[in-house]
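K.L.:
Here's a sequence, model it:
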Amino acid sequence: MPVFEPIDQFVLAQVMSAPYLGAEEERELVQAFQETGCTRARDRIVLSHGRMVLKAVKKMAGYGMSETDLFQEGQIGLIEALKRFDLGKRGEVEGDAGPAAGYRFATYASYWVKAMLNDFIMRNQSLVKMGTTAVQKRLFFKLKATVRAIEAEFPHLPRKAVIERAAVQLNCLPAEAAAMFDRLSNADTSLNLRVGESEDGAERGDFLVDPSDTPDVVVGRKIDNERRGSGLMAAVAELDPRSRRVVEARYLVDSDDVATLETLSFEFGVSRERIRQIEQKALQKLKRALSRPAVAPEPLSDGEVAVETIAPATKSFQIAEHAVVPANEEVDPAKVKHFLGLGMSASSIAAEIGAEAADVMAVIAQQNMRRSRMAHAA
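P.N.:
This is a model prediction of the structure:
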């Protein structure tokens, strides 16, 4: 946030002593700038309307911004208005009266000055970007005043109820009003701010908790995934050639290259149902092979426990005892479906979610069967 700085006294004196412009002189200066880019005409218009900018800046005093910065931003708004002002809408024809007849430059420029000041305050109020929508901008400039008015009228009303009433008045959701009120009520705090008075003491950022896994957990998971992958490939190698071909074509390739039951039935000269039976039997064999305890089992990582049984993915899959699965973690069909959509194979998905490849394959088989039933029903 900019440091507060009052407007320079010399600049202030120039602004306050600048003469007002008459309607005809104003028209000539605007025309000279728009047609020829005359800087002297521009400067005279900007200086003569400096009081209007100064008045708008004083209204923004409650935001703690530098008056010098705000005044300069307001002058930029004046220049932008000068570029866009349409002389044809001034309504200078004799006999015209009222707003409908037209307006002077000051009326048009006031909207540009206010808009530039509002944008400047929104950009510099906080290091965190805020006020990116029309609702947020409205809340930023009106919420606190609305809350104060409601609290003055209903002094015993709880803060939550006050925020809800303010949301109704400002035409927004209570959650939006509550979030903006929290932002406005709490100033930004640097993570580099030291805790305590010692210069070499800890900073606030040192106390932030890192939610990611520790290096030993990451390494342990990688070792476990590699072990699962090698175990799966060894189990697949034990299948007969036809079963191995079906499993590899259905589960161990990227999802874009997965073979359909019809493709495999044509390749082996059998029915689709026969291919499905071969697939189911092969998956059962893989389940049994992967769940057999090794002669000298490797120690489990902290993220795994040995359990007696695993709940079957379908009735077709009977899982042997002493299977190893991640602690307190089941294969999530939604995750499997998501990674399949990304083109990942069953073994890659298993490594990604920390599950047994056979369990992932069982979920994929179940999803395939469900889609097949829906297709037949249709």
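K.L.:
rest of the way, CA atoms for contacts and neighbours
P.N.:
OK.
K.L.:
Run through the strands of the chain in chain order.
P.N.:
Assigned by DSSP state E, the chain shows strands spanning 304-306, 324-326.
K.L.:
TSV please, covering the ones you listed and showing mean neighbour count.
P.N.:
Listed next are the strands of the chain as TSV, based on neighbours: other Cα atoms under 10 Å:
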stretch	mean neighbour count
strand 304-306	15
strand 324-326	20
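K.L.:
nearest to residue 14, of those?
P.N.:
Ranking those by proximity to residue 14 (Cα to Cα) places strand 324-326 first, at 76.3 Å.
K.L.:
gap between the closest one and the chain center?
P.N.:
Centroid separation for strand 324-326 versus its chain: 34 Å, with Cα atoms, centre = their mean, to the nearest Å.
K.L.:
Quick check: residue 263 vs residue 178, distance?
P.N.:
58 Å (Cα to Cα, to the nearest Å).
K.L.:
here's the other one to compare against:
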Amino acid sequence: MMQDSAGRNFVRAAMRAPYLQRDEEHDLACRWKEKHDQQALHRITLAHMRLVIAMAARFRTFGLPVSDLVQEGHVGLLEAAARFEPEREVRFSTYATWWIRASMQDYILRNWSIVRGGTSSAQKALFFNLRRLRARLANGSEPLSNDALYHEVSVALGVSEKDVAMMDSRLSGPDSSLNAPLADESGSAERQDFLVDDEPLPDEIVGETIDLQRRADWLRTALSALNDRELRIIEQRRLTDEGATLEELGSVLGISKERVRQIEVRALEKLKAALVEQNPEFLARAA
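P.N.:
Below you'll find the model as predicted:
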């Protein structure tokens, strides 16, 4: 209750703060920039807090406390005051608006969802404009399908339709905790219990990689036991994605396809013998 009362008093004080004339504003900005006059800074920021409050009201639809938005906007206001250059003859309110909006938008993006989003300028534009554009397009003469809507929004904001669909999905509902219980008889099941990953475990991937490398080394060593013709037949028949036929190899080597088959069988026997001789554990692993 005290916080609500303090917040209302703050808003009333901000709305009662007098507007600054152009010359007065310029003088205060110079005093702050050149002499770091804290009183001048206070008067500038107080006179523009109504701008912060108005901006916070525009962003209240994102479901975050308006008081927090006002605080973030005040941070942006102070940043604008620190960077403002009075010699450029630009009104402070015009310059500060960008910093106030940027500070609030950054706060919304950081706190609206536990999933970080809107990291690029295009995604930020999509996040803050999708609802407005969707509402405007929905008020047309004919209702649009989702595909047509996504196309129109993507053209308007210069983003892909896939990004529009993804952002629309994110904005359509709140975050759900993976530890949230599900309504069942046991009462102990959680959402994460039903997220099954069919991929192998990391230790299985590492083990398989090591085994594949070891087998490749075994095969490379065993192939040295073959003569040139046997090696060529084995490579063409067994070690390519599309193995050559017996007839194709027979035509290339100038022998019959039956002779190619016989050489292949003999070469496979030699390979097996070489593998067993060099690696006695091969038979156990092969089994």
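K.L.:
about what we covered before: neighbour count: residue 263 and residue 178 of structure 1, which is higher?
P.N.:
residue 178 (20 against 13; other Cα atoms under 10 Å).
K.L.:
check contacts around residue 351 of structure 1.
P.N.:
Residue 351 of structure 1 makes contact with 225, 226, 228, 229, 357, according to Cα atoms under 8 Å, 6 or more residues apart in numbering.
K.L.:
could you check the distance from it over to residue 336 of structure 1?
P.N.:
Residue 351 of structure 1 is 11 Å from residue 336 of structure 1, by Cα to Cα.
K.L.:
Please apply the same query to residue 209 of structure 1.
P.N.:
Residue 209 of structure 1 is 30 Å from residue 336 of structure 1, where distance means Cα to Cα.
K.L.:
quick one: which of the two has more around it?
P.N.:
The neighbour comparison of residue 209 of structure 1 against residue 336 (other Cα under 10 Å) goes to residue 336, with 23 against 7.
K.L.:
Alignment lookup: that one to structure 2.
P.N.:
In structure 2, no residue is paired with residue 336 of structure 1, using TM-score structural alignment.
K.L.:
what residue of structure 2 matches up with residue 265 of structure 1?
P.N.:
If you follow residue 265 of structure 1 across to structure 2 using TM-score structural alignment, you land on a gap.
K.L.:
what's the burial count for residue 265 of structure 1?
P.N.:
17.
K.L.:
before we move on, what about residue 289 of structure 1?
P.N.:
Using other Cα under 10 Å, residue 289 of structure 1 has 19 neighbouring residues.
K.L.:
roughly how far apart are the residue lying closest to it once chain neighbours are set aside and residue 27 of structure 1?
P.N.:
Nearest residue to residue 289 of structure 1, sequence neighbours excluded (Cα to Cα, 6 or more residues apart in numbering): residue 235, at 6.0 Å. From residue 235 of structure 1 across to residue 27 of structure 1, the span is 90 Å (Cα to Cα).
K.L.:
go on, residue 132 of structure 1?
P.N.:
According to Cα to Cα, residue 132 of structure 1 stands 37 Å off from residue 27 of structure 1.
K.L.:
Of the two, which one has the most company?
P.N.:
residue 27 (16 against 10).
K.L.:
Please name the nearest non-neighbouring residue to that one.
P.N.:
Excluding its sequence neighbours, the residue lying closest to residue 27 of structure 1 (Cα to Cα, 6+ apart) is residue 87, at 7.2 Å.
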